[in-house]
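**Q** coordinates only, no sequence provided:
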């Protein structure tokens, strides 16, 4: 990760109408609370120095919380700068469904986990895949052209926002 990767990531997100907010660990909880629409559901972020414990986000996800949630909050393993892509882990905590079911996905990524390109990202998840794990590469809101005109929000979030947790 470099400042150039972070700038390219911000530019790529802007090109697909995905807002980006930067925060540090001290401002994390208030930043999350200011961005979510309640009710909000989340999963453990696995990002050192932050958690959802001091926010309005409810954890762990349950079927009822997923049905009712307006916002799903997850950490993402990596982000790909050149496309504004989020690498969302499939795990037992429910990260993938929390990123897909609520109308808004609020993704949290550590600045040092922003990679320049797809080749860097696939190299970084290679061990996970070899061990039988999986991840979703998601760029922007859910959309499909299968029905003729482009339709958004059919099989995933209608809105995506990203919080970049600055490195200390």
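**A** Received the coordinates, thanks. This is a predicted model, so every value here is computed, not measured.

**Q** rest of the way, CA atoms for contacts and neighbours
**A** OK.

**Q** how far away is the residue nearest the centre of the chain from residue 134?
**A** When CA atoms, centre = their mean is applied to the chain, the residue found nearest the centroid is residue 107 (2.5 Å). As judged by CA to CA, to the nearest Å, residue 107 and residue 134 stand 18 Å apart.

**Q** and the gap between the residue sitting furthest away from the middle of the chain and residue 157?
**A** Most distant from the centre of the chain: residue 148, at 28.0 Å, with distances by CA atoms, centre = their mean. Distance, residue 148 to residue 157, using CA to CA: 20 Å.

**Q** what residues of the stretch of helix or strand residue 125 belongs to count as buried?
**A** Element membership of residue 125 [criterion: DSSP states H and E] is helix 118-130. Of the residues in helix 118-130, 118, 121, 125 count as buried by neighbour count, 16 or more other CA atoms under 10 Å.

**Q** so which of those comes closest to residue 18?
**A** residue 118 (18.9 Å; CA to CA).

**Q** residues in contact with that closest one?
**A** By CA atoms under 8 Å, 6 or more residues apart in numbering, the contact list for residue 118 reads 80, 82.

**Q** give me the distance between the two termini of stretch 33-42.
**A** End residues of stretch 33-42 are separated by 12 Å (CA to CA).

**Q** and it, how far out from the chain middle?
**A** Centre-to-centre, stretch 33-42 and its host chain are 14 Å apart (CA atoms, centre = their mean, to the nearest Å).

**Q** what comes up buried for that stretch?
**A** Across stretch 33-42, burial judged by 16+ other CA under 10 Å covers 33, 36-37, 39-42.

**Q** got another one to weigh against that:
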């Protein structure tokens, strides 16, 4: 994906008060370690060349570990640059639970997995559905609701989100 999409994604995230960091693949483990507040749980990343194995994150957490976790770390194979949105996939690794239960969610996404807008994102989603991968949450910033009056964060998901954008081809 072009540098323009990364910059647009960063601008969208900033408008949402969502923190972000851009890293090289070699710096991912150190960056994740710096971003997590323990105890931290995670779902193994959906990328062949990136892993959470060298981070202080418990992979495949038990229900008790998930309940006690402060930080959850997942990967995303699609982001929408114009909206600051990421797709959280339902996989056997537990991405949805890891993304929604802890108060802090750290998302790892490759720069090449950013789509410029909804039209591009819907094309990706269509191909995923055709491949029988049909359960995604499209998450934009921290969870918030205004249905009780004032805007409240963290009611239906994490209070804080940090997106780690991994540069490609380094």
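**A** That came in fine, so what should we check first? Bear in mind the structure is a predicted one, so any value in this text is a computation, not a measurement.

**Q** quick TM-score on the pair, please.
**A** The TM-score (TM-score structural alignment, normalised by the length of the first structure) is 0.96; 168 aligned residues with a CA RMSD of 1.1 Å.

**Q** looking at the buried residues of helix 118-130 of the first structure, which one is closest to residue 60 of the first structure?
**A** residue 125 (24.9 Å).

**Q** so residue 81 of the first structure sits against residue 117, correct?
**A** Yes. Judged on CA atoms under 8 Å, residue 81 of the first structure makes contact with residue 117 at a distance of 6.2 Å.

**Q** more neighbours, the two?
**A** residue 81 (26 against 17; other CA atoms under 10 Å).

**Q** may I have the secondary structure class of the closest residue to that one other than its chain neighbours?
**A** Of all residues not flanking residue 81 of the first structure in the chain, residue 9 sits nearest, at 3.9 Å (CA to CA, 6 or more residues apart in numbering). The three-state assignment at residue 9 of the first structure reads helix, by DSSP: H, G, I helix; E, B strand; the rest coil.

**Q** so residue 9 of the first structure touches residue 86, yeah?
**A** No. Assessed by CA under 8 Å, residue 9 of the first structure is found out of contact with residue 86, at 10.2 Å.

**Q** overlap of the contact sets of those two?
**A** Applying CA under 8 Å, 6+ apart, one finds that residue 9 of the first structure and residue 86 are jointly contacted by 79-80.

**Q** quick one, strands of the first structure?
**A** Counting by DSSP state E, the first structure has strands at residues 20-23, 40-42, 71-75, 78-80, 85-90, 104-110, 114-115, 134-139, 143-144, 151-152, 159-165.

**Q** next, the contact list for the residue nearest to residue 114 of the first structure when sequence neighbours are not counted, please.
**A** Nearest non-adjacent residue to residue 114 of the first structure, counting by CA to CA, 6+ apart: residue 79, 4.6 Å away. Taking CA under 8 Å, 6+ apart, we find residue 79 of the first structure in contact with 9, 85-87, 109, 113-115, 121.

**Q** please redo it, this time with the cut-off set to 7 Å
**A** Contacts of residue 79 of the first structure were listed using CA atoms under 7 Å, 6 or more residues apart in numbering, and they are 85-87, 113-115.

**Q** what does it correspond to in the second structure?
**A** In the second structure, the residue paired with residue 79 of the first structure is residue 79, using TM-score structural alignment.

**Q** can you tell me how far that match is from residue 149 of the second structure?
**A** 30 Å.

**Q** sorry, back to before: any idea how far the residue farthest from the centre of the first structure is from residue 142 of the first structure?
**A** Residue 148 of the first structure sits 15 Å away from residue 142 of the first structure when distances are taken as CA to CA.

**Q** same thing with residue 83 of the first structure?
**A** Distance of residue 83 of the first structure to residue 142 of the first structure, given as CA to CA: 15 Å.

**Q** neighbour count winner among those two?
**A** residue 83 (21 against 17).

**Q** pretty sure the more buried one contacts residue 12?
**A** Yes. If you go by CA atoms under 7 Å, residue 83 of the first structure and residue 12 touch, sitting 5.5 Å apart.

**Q** from memory the residue nearest to the centre of the first structure sits against residue 159, does it?
**A** No. If you go by CA under 7 Å, residue 107 of the first structure and residue 159 don't touch, sitting 10.9 Å apart.

**Q** thanks a lot, see you next time.
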